[in-house]
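A.B. asks: using only what follows, build the 3D model:
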Amino acid sequence: MYREAHGGWVCMMADRYRGMIYVGVTADLASRVTQHREGRGSDFCAKYELKRLVLAERFATIEEAIAFEKRLKRWRREWKIELVEKSNPSWDDRFDQLM
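C.D. replies: The predicted model follows:
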């Protein structure tokens, strides 16, 4: 279901409520989040122990996902917090709910 040949995901990982935030893009959400949780996803996530999937947005193409990720990375921190809290006000880990 989450390993489709086309499309992409923008995901945000965090260590805790309103904590450190990582923004990434992937075509395979389950594998990428698992990599982050195991400390293999990115040096940034491993360094700050970002293992909580707080936001995942699906896009029809990987190109759309990459474009949104690039915009999101330029956003102010408070805007990113607002985006997360629109759908996940308590910053719960959404990984099990999506899988």
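A.B. asks: contacts, neighbours, all on C-alpha from now
C.D. replies: Will do.
A.B. asks: okay, strands next: where are they in the chain?
C.D. replies: 8-14, 21-26, 52-59 (DSSP state E).
A.B. asks: tell me which residues touch residue 92, please.
C.D. replies: Residues in contact with residue 92, defined by Cα atoms under 8 Å, 6 or more residues apart in numbering, are 17, 52, 53, 54.
A.B. asks: how does it look with 10 Å?
C.D. replies: With contacts defined as Cα atoms under 10 Å, 6 or more residues apart in numbering, residue 92 is in contact with 14, 16, 17, 52, 53, 54, 55.
A.B. asks: how much space between residue 38 and residue 32?
C.D. replies: In this view, residue 38 and residue 32 are 10 Å apart by Cα to Cα, to the nearest Å.
A.B. asks: the two: which is more packed in?
C.D. replies: Using other Cα atoms under 10 Å as the criterion, residue 38 and residue 32 rank with residue 32 on top: 18 against 13.
A.B. asks: alongside the first, I'd like the structure of this one:
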Amino acid sequence: MHKKVFIHTYYVYIITNKYRSTFYIGVTNNLKVRLLKHKNNILQKKKTFAAKYNIEFLIYYEKYNWIQLAIAREKELKKWRREKKLVLIREMNPTFVFLNSDFE
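C.D. replies: A predicted model of the protein is given here:
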């Protein structure tokens, strides 16, 4: 009998506002749903950091198969200075184009 192996996908992501002035870093197992939640929080005027600064546009993400690695990476990125985050984002997304449509 074969044991079923489920491959999970987790995302560490960075979103910003339309001015690209403020960043939010998070982790999720469903980036499409999470991006919608950020957008809805803004529309509903929820008192979250992302909603306060109208942060809903995806500019960077990484994929992981282990939640522990994703959480560790999220914590690492949150400690970085803005300049270091900008270098990381530019490596994947040089023009800071919004990537939300990749997950619609």
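A.B. asks: follow-up on the earlier one: which of the contacts of residue 92 of the first structure are conserved in the second structure?
C.D. replies: For those, the contacts that persist in the second structure are 52, 53, 54, 55, with contact defined as both residues aligned by TM-score structural alignment, their matches' Cα atoms under 10 Å.
A.B. asks: need the max-distance pair from the residues you listed.
C.D. replies: 52 and 55 (9.1 Å; Cα to Cα).
A.B. asks: overlap in contacts of those two?
C.D. replies: What both residue 52 of the first structure and residue 55 touch, as defined by Cα under 10 Å, 6+ apart, is the set 12, 13, 14, 91, 92, 93, 94, 95.
A.B. asks: out of those residues, which are buried?
C.D. replies: 12, 13, 14, 91, 93, 95 (16 or more other Cα atoms under 10 Å).
A.B. asks: in TSV: the shared contacts of residue 52 and residue 55 of the first structure, plus distance to residue 43 of the first structure.
C.D. replies: TSV is the format used below for these (distance: Cα to Cα, whole Å):
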residue	distance to residue 43 of the first structure
12	15
13	13
14	14
91	22
92	23
93	20
94	22
95	20
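A.B. asks: of those residues, closest to residue 4 of the first structure?
C.D. replies: The nearest member of those to residue 4 of the first structure, counting by Cα to Cα, is residue 95 at 17.0 Å.
A.B. asks: who's in contact with that closest one?
C.D. replies: 29, 30, 33, 34, 51, 52, 53, 54, 55, 56.
A.B. asks: taking these together, which two end up most distant?
C.D. replies: Checking the contacts of residue 95 of the first structure with Cα to Cα, the most distant pair is 34 and 55, at 14.7 Å.
A.B. asks: settle it for me: which of these two has more neighbours?
C.D. replies: residue 55 (23 against 14).
A.B. asks: the more buried one is in contact with residue 97, isn't it?
C.D. replies: No. Using Cα atoms under 10 Å as the test, residue 55 of the first structure is too far from residue 97 to be in contact (11.4 Å).
A.B. asks: ok, the residue nearest the centre of the second structure to residue 6 of the second structure distance?
C.D. replies: For the second structure, the residue nearest the mean C-alpha position is residue 13 (2.0 Å; Cα atoms, centre = their mean). Look at residue 13 of the second structure and residue 6 of the second structure: by Cα to Cα, they are 22 Å apart.
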